[in-house]
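S.K.: Sharing a model that was predicted from the sequence below.
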Amino acid sequence: MKYNQAYDRAQQLKKFYKNLLWFGIVAVIITIRNFYRTGDFERSVFSGSIILTIWGIILAVKAVKLFVLNDEWENKILEDELKKTKKPINF
């Protein structure tokens, strides 16, 4: 992996973890707020929030992009496709 690619990946990971931390903080604040409103902990945790649901989906997509569909995966698929289309040379 080249330096620029490694630097870009480190920056993406930094942004992802920062976003994940903020998600956790906001989720705790919303859960505590709902607990004080309802007085029931189970109801306050599982009542759901549109904001947290959408944010969670976005974080899940980013996590898949960062950890599953990374550069190594892309290079492997590219090499496999090139091997399929490569025709043998007959002399």
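M.R.: On my side now, so go ahead.

S.K.: Only C-alpha atoms from now on, for both contacts and neighbour counts.
M.R.: Noted.

S.K.: How far off centre is the strand or helix carrying Asn34?
M.R.: Under the criterion of DSSP states H and E, Asn34 resides in helix 3-38. Relative to the centre of its chain, helix 3-38 is centred 11 Å away, using Cα atoms, centre = their mean, to the nearest Å.

S.K.: take a look at this one as well, against the first:
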Amino acid sequence: MDYETASERTNSIRKFYKSIFIFALFAVLIIPDDIFGEKIIHLSLFDRYTILAIWAFIILVKAAKLFLFDSEWENNMIEKELRKDKRTIKY
């Protein structure tokens, strides 16, 4: 892994953690207001819980992309396919 790739990955991880922090901050500000105010959670199509759920799903997708399907994983799969292709080609 060269410096540029490592720098990009570090920047992506930093942005990911920043988005988690902002999400958590909004969740902490939004959720207790409803729970302690009415003592019941009402769900509708575009209420704050739906927005938080969509936002959490987006963060999960980003996490999967960043930590599970990162560029190193992609490079390993490409190398694996190239090795497999070399074994099947007979000269």
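M.R.: Good, I have the coordinates. For clarity, every value in this text was computed on a predicted model and none was experimentally measured.

S.K.: picking that back up, now for the helix holding Asn34 of the first structure, which elements pack on it?
M.R.: On a contact count with 3 or more Cα pairs under 8 Å, 6 or more residues apart in numbering; DSSP states H and E, helix 3-38 of the first structure meets helix 41-46, helix 50-63.

S.K.: Can you check which of those helices gets nearest to Lys87 of the first structure?
M.R.: Nearest of these to Lys87 of the first structure, taken as Cα to Cα: helix 50-63 at 37.2 Å.

S.K.: mean shift between that closest one and the second structure?
M.R.: When the second structure is overlaid, helix 50-63 of the first structure sits 0.6 Å from its aligned residues on average, using mean Cα distance after the TM-score superposition for the first structure.

S.K.: From the contact counts, what lies against that helix?
M.R.: Looks like helix 50-63 of the first structure contacts helix 3-38 (3+ Cα pairs under 8 Å, 6+ apart).

S.K.: So for the first structure, the centremost residue is which one?
M.R.: Taking Cα atoms, centre = their mean, the centroid of the first structure lies closest to Ala63, which sits 1.6 Å from it.

S.K.: What residues does the closest residue to that residue other than its chain neighbours make contact with?
M.R.: Distance criterion Cα to Cα, 6 or more residues apart in numbering; nearest residue to Ala63 of the first structure, sequence neighbours excluded, is Phe16 at 7.7 Å. Phe16 of the first structure sits next to 59, 62-63 when contact means Cα atoms under 8 Å, 6 or more residues apart in numbering.

S.K.: Look up how far Trp73 of the second structure lies from the counterpart of Phe16 of the first structure in the second structure.
M.R.: Taking TM-score structural alignment, Phe16 of the first structure has Phe16 as its aligned residue in the second structure. Phe16 of the second structure sits 18 Å away from Trp73 of the second structure, going by Cα to Cα, to the nearest Å.
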